[in-house]
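Student: only geometry, no sequence info:
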């Protein structure tokens, strides 16, 4: 599968995101706000669509990780059909970053729960920064 997009987080930041705890919670919030600014060209409704997809994944389902991995082609499809250069650049960052995070989750349910919490924070900040579409 081609690797679409570029990850804009360090490996250490991804490790922290996937292990949210009382010691790194403030750092996680800072990362979430930074990413929301990076994704400001993505419409709030499109961004929310990706988040809603993740929210619907039930951790008790044996296929939860497969469903999470299927977010990668959804992101790639949205990136591929975008024609606006600024939106496409933001989608490239989102696709690359979230693909790497999904790979790092690697079927660890606790990492997935941390990712959902982090994604919620990004969505909250994104609502502030998203360009009106």
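Tutor: It's in. What you are looking at is a predicted structure, and each value in this text was computed from that prediction instead of being measured.
Student: alpha carbons only for contacts and neighbour counts from here, please
Tutor: Fine.
Student: do you know how far the nearest residue to residue 29 once chain neighbours are set aside is from residue 67?
Tutor: Setting aside the residues directly before and after it, residue 29 is nearest to residue 121 in space (CA to CA, 6 or more residues apart in numbering), at 6.8 Å. Taking CA to CA, to the nearest Å as the criterion, residue 121 is separated from residue 67 by 21 Å.
Student: A further structure is provided below for comparison with the first:
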């Protein structure tokens, strides 16, 4: 018989109140140009966004894609336009809940630390999340 009192492996990293915690150190390395970290964290996040109890709580590829489209419309860094994405994300998180809240929290944190020098890395990070999300079956 299994020991039920022993330590259990975590299914999600750093979860508090149902919302996945954001690793700001990883985000800073990604925005600084660490391609391996970008790849690894985007992969990890994409998997977690598909892991929800109800179908309605999953993050859809089109929800992520909407953010990427807004970022791609910005040919160069525009701080005002970037910060205007935050209320749109908050609205979507309030409306849908679930993994959308996780995505909103991630991007909200990332937007706060994005600047002219690392904006391209931010766009690449969101693009990688879209790609991995789709790869793992995101709809």
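Tutor: Structure received. All values derive from a computational prediction rather than experimental measurement.
Student: superposed, what's their TM-score?
Tutor: Here the TM-score for the pair of chains, by TM-score structural alignment, normalised by the length of structure 1, is 0.77; 115 aligned residues with a CA RMSD of 1.9 Å.
Student: ok so, going back, separation between the residue nearest to residue 29 of structure 1 and residue 54 of structure 1?
Tutor: Going from residue 121 of structure 1 to residue 54 of structure 1 by CA to CA gives 13 Å.
Student: swap in residue 48 of structure 1?
Tutor: 10 Å.
Student: what of residue 88 of structure 1?
Tutor: For residue 88 of structure 1 relative to residue 54 of structure 1 (CA to CA), the value is 21 Å.
Student: now the residue positioned nearest the centre of structure 2: which helix or strand?
Tutor: Central residue of structure 2 (CA atoms, centre = their mean): residue 103, 4.1 Å from the mean position. Per DSSP states H and E, residue 103 of structure 2 falls inside helix 98-113.
Student: so that helix matches what in structure 1?
Tutor: Aligned by TM-score structural alignment, helix 98-113 of structure 2 corresponds to residues 89-104 of structure 1.
Student: which strand or helix spans the counterpart of residue 28 of structure 1 in structure 2?
Tutor: Here residue 28 of structure 1 is matched to residue 38 in structure 2, going by TM-score structural alignment. Using DSSP H and E, residue 38 of structure 2 maps to helix 35-49.
Student: what's in contact with that helix?
Tutor: With CA atoms under 8 Å, 6 or more residues apart in numbering as the test, helix 35-49 of structure 2 has contacts from 12, 26, 29-30, 58-59, 99-100, 102-103, 125-126, 128-130, 132-133, 136.
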